[in-house]
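Asker: using only what follows, build the 3D model:
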Amino acid sequence: MTSMALAPRTALFLPASNARAIAKARTLACDMVILDLEDAVKPEDKDAARHAAVAAMAEGFGERIAAIRINGADTAEHAADLAAIAGSAAAILVVPKVENAATAARIAAAAGKPILAMIETPAGVLAAPAIAAVPGVAGLIAGTNDLKATLEIPAGAGRAGLSLALQTVVLAARAGGGWALDGVFNALADPEGLAAECAEGRAFGFDGKTLIHPGQIAVAAQAFAPTADEILEARALLEAARGGAERFRDRMIEAMHVEQARAVLERAG
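Answerer: Model (predicted):
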């Protein structure tokens, strides 16, 4: 794992081939921008998108974490993507369909920058702990759409069948000391459904959510931010803590709870 800044609550995917979307991203309140060279780009536009992504990174995205998702290791575009992004100003490289530690290690070494490995297949889930432990891997992203497909979960079945896979991604990321980002929510006109899925993701332990539309940012940011009550509780606990095991508001606390309270306030900014 490579040491990184505070994990993003909101990570927005957008096509590297869409100049208007790239320009708009510089005005959005997301924590991370991921320019996509993979699924969001037509085959005939791959080369132009690659050049556009490198140019966009040179211009920057303000305080937002800037990342590029390349095409997978088994594609014809992979080598060209990797060479171009290695020389770019991108802070992070996002790699789809990582299924083993060797692939993650090779790409991290070639990129010379931290990578986020997408876990999108059964093989990726089973190898997630080894992938997350690779030097240069900053964390994992649950690729929920592909996971549903490769696990043969019916499209309308919800996420119950993904529970083990999602928890494995979080466990692996935490064991490796990295970020854990939840997968995308496909329904663009369902903010209640998005909020519910974000709440579920936070309950699993994810740091934040990957998104596919600017309209999803505010809902996800709120869901993954500490609540007012959590902030007040954390402040009170830190003020009361004197070290060792002790009583606080009719419960026992120790050093672990102090660290959790500090993390809440760090996330709250």
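Asker: going forward, measure contacts and count neighbours with C-alpha atoms only.
Answerer: Will do.
Asker: residue boundaries of the strands in the stretch 51-200 of the chain?
Answerer: 65-69, 92-95, 115-119, 137-142, 179-182 (DSSP state E, counting those that start in this stretch).
Asker: packing partners of the last one?
Answerer: What that stands for is strand 179-182. strand 137-142, helix 163-175, strand 208-211 (3 or more C-alpha pairs under 8 Å, 6 or more residues apart in numbering; DSSP states H and E).
Asker: follow-up on the earlier one: just send the strands of the stretch 51-200 of the chain back as a markdown table, with mean neighbour count too.
Answerer: Formatted as a markdown table, the strands of the stretch 51-200 of the chain follow (neighbours: other C-alpha atoms under 10 Å):
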| stretch | mean neighbour count |
| --- | --- |
| strand 65-69 | 25 |
| strand 92-95 | 25 |
| strand 115-119 | 29 |
| strand 137-142 | 30 |
| strand 179-182 | 29 |
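Asker: re earlier: save the helices and strands packed on strand 179-182 as a markdown table, and put in distance to residue 28 too.
Answerer: Below are the helices and strands packed on strand 179-182 laid out as a markdown table (distance: least, C-alpha to C-alpha, whole Å):
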| stretch | distance to residue 28 |
| --- | --- |
| strand 137-142 | 21 |
| helix 163-175 | 27 |
| strand 208-211 | 13 |
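Asker: for the comparison step, fold the sequence that follows:
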Amino acid sequence: MVSLETLRAPLFVPADRPDRFAKAAASGACAVVLDLEDAVAVEAKDAARAALACDFTDLPVLVRVNPAATPWHTADVEAAAALPFAAVMLPKAECPDAVAEVAQRAGRPILPLIESARGLAAAREIAACANVPRLAFGSIDFCADIGCEHLRDTLRSVRLELVIASRLAGIAAPIDGVTTDLSDPEITEDDSRHARSLGMSGKLCIHPRQIAPIRIGFAPTAAERDWAARVLASGDGAVAVDGAMVDEPVRLRARAILANAG
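Answerer: Sure thing, here's the model as predicted:
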């Protein structure tokens, strides 16, 4: 069973399309996220909630509820509590107390989506909440909230802050937001490598064709594996490998690379 801490490429599926649930589970995704929020039109919210299910797969099934400020939120959380979901994904997470309240009401782990300036300001407190195994980044909504462009350089410090918040709280590294461009799998792979370079360890996906590129992007390259093997074969103390000094912090990095190579 895949744990919430190691989810690499969870796949969103509109919760009002139960005909797609099993297909999503068979796509190679590590988990399925039934989406009650952005993927569902207002007039279909109630039908989507009624269609929720977990019995179509052995993979972890998560549910993304509607935000607390919406009229569907309470019913969504009640529905999440009634089924054996692996976790509840909470959009527009901005307040640690609100996150804790949803966790208590749903009786499930919470994956808070950091999607606003307020959410970012509270990210360290949210990450430290009980029953929060991981943060996720809602990069599109975040850019809309602060009025910036959805560019790597613009969002670099935000991604780093989520990594730092997670590390300080002792939880798994965060999940990056979606890549909206589906035209070329190399775009998704490149975005994944960028997120990995900053310390993130997974990426939300919106189409099955993104799963393989995400897995590739977060996996160590052959050159990285070879380097790590040489570093760990170099012995103890301070030595030179490929003309560069190697000591224990470098070996820690090498061990992490090989641990993620499996």
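Asker: before we move on, the earlier item: as CSV, the strands of the stretch 51-200 of structure 1 with distance to residue 38 of structure 1 would be great.
Answerer: Supplementary listing: these in CSV, determined by distance: least, C-alpha to C-alpha, whole Å:
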stretch, distance to residue 38 of structure 1
strand 65-69, 7
strand 92-95, 9
strand 115-119, 12
strand 137-142, 15
strand 179-182, 18
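Asker: go ahead and confirm residue 91 of structure 2 touches residue 69.
Answerer: No. Under the criterion of C-alpha atoms under 8 Å, residue 91 of structure 2 is not in contact with residue 69, lying 10.3 Å apart.
Asker: and the two? Which one has more around it.
Answerer: residue 91 (24 against 9; other C-alpha atoms under 10 Å).
Asker: how near is that one to residue 136 of structure 2?
Answerer: Distance of residue 91 of structure 2 to residue 136 of structure 2, given as C-alpha to C-alpha, to the nearest Å: 9 Å.
Asker: find the residues that touch each one of the two.
Answerer: 112-114 (C-alpha atoms under 8 Å, 6 or more residues apart in numbering).
Asker: just send those residues back as CSV, with distance to residue 178 of structure 2 too.
Answerer: Formatted as CSV, those follow (distance: C-alpha to C-alpha, whole Å):
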residue, distance to residue 178 of structure 2
112, 15
113, 12
114, 13
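Asker: which one of those residues sits closest to residue 78 of structure 2?
Answerer: residue 112 (17.3 Å; C-alpha to C-alpha).
Asker: contacts only, for the closest residue to the closest one other than its chain neighbours.
Answerer: In space, and not counting its chain neighbours, residue 112 of structure 2 is closest to residue 90: 4.8 Å by C-alpha to C-alpha, 6 or more residues apart in numbering. Counting by C-alpha under 8 Å, 6+ apart, residue 90 of structure 2 makes contact with 64-67, 99, 110-113.
Asker: residue 90 of structure 2 -> structure 1?
Answerer: Here residue 90 of structure 2 is matched to residue 95 in structure 1, going by TM-score structural alignment.
Asker: follow-up on the earlier one: do you know which of the strands of the stretch 51-200 of structure 1 lies nearest residue 58 of structure 1?
Answerer: strand 65-69 (10.2 Å).
Asker: where in structure 2 does the closest one fall?
Answerer: Counting by TM-score structural alignment, strand 65-69 of structure 1 corresponds to 60-64 in structure 2.
Asker: got the contact list for the matching stretch?
Answerer: Against stretch 60-64 of structure 2 from outside (C-alpha under 8 Å, 6+ apart): 1-3, 30-37, 54, 80, 85-91.
Asker: inside helices: which ones of the residues you listed?
Answerer: residue 80 (DSSP state H).
Asker: report the buried members of the contacts of stretch 60-64 of structure 2.
Answerer: 30-37, 54, 80, 85-91 (16 or more other C-alpha atoms under 10 Å).
Asker: do a quick rundown of the helices in the stretch 1-150 of structure 1.
Answerer: 19-25, 46-59, 78-86, 101-111, 122-132, 144-150 (DSSP state H, counting those that start in this stretch).
Asker: so which other helices or strands are in contact with the fourth one?
Answerer: Pointing back at helix 101-111 of structure 1 there. With contacts taken as 3+ C-alpha pairs under 8 Å, 6+ apart, helix 101-111 of structure 1 sits against helix 78-86, helix 122-132.
Asker: what's the mean deviation for that helix versus structure 2?
Answerer: Its aligned residues in structure 2 lie a mean 1.4 Å from helix 101-111 of structure 1 after superposition (mean C-alpha distance after the TM-score superposition for structure 1).
Asker: ok, residue 158 of structure 1 - how many residues close by?
Answerer: 11.
Asker: now which residue in structure 2 aligns to it?
Answerer: Looks like residue 158 of structure 1 aligns to residue 151 there (TM-score structural alignment).
Asker: cool, residue 213 of structure 1 as well?
Answerer: Match for residue 213 of structure 1 (TM-score structural alignment): residue 207.
Asker: so its match sits against residue 10, correct?
Answerer: No. Between residue 207 of structure 2 and residue 10 there is no contact under C-alpha under 8 Å: 10.0 Å.
Asker: neighbour count winner among those two?
Answerer: Legend: neighbour count by other C-alpha under 10 Å for residue 207 of structure 2 and residue 10, higher for residue 10 (26 against 17).
Asker: quick check: chain neighbours aside, which residue is closest to that one?
Answerer: Per C-alpha to C-alpha, 6+ apart, closest to residue 10 of structure 2 is residue 31, 4.6 Å.
Asker: now residue 195 of structure 1
Answerer: residue 219 (6.1 Å).
Asker: so which helix or strand takes in that neighbour?
Answerer: helix 217-223 (DSSP states H and E).
Asker: now do residue 7 of structure 1 against residue 40 of structure 1, distance only.
Answerer: 24 Å.
Asker: map residue 190 of structure 2 across to structure 1 for me.
Answerer: Using TM-score structural alignment, residue 190 of structure 2 lines up with residue 196 in structure 1.
Asker: one step back: to residue 127 of structure 1, which of the helices and strands packed on strand 179-182 of structure 1 lies closest?
Answerer: So among those, helix 163-175 is nearest, using C-alpha to C-alpha, at 8.9 Å.
Asker: and for that closest one, what's in contact with it?
Answerer: Taking C-alpha under 8 Å, 6+ apart as the rule, helix 163-175 of structure 1 contacts 119, 125, 128-130, 132-133, 139-142, 179-180, 182, 204-206.
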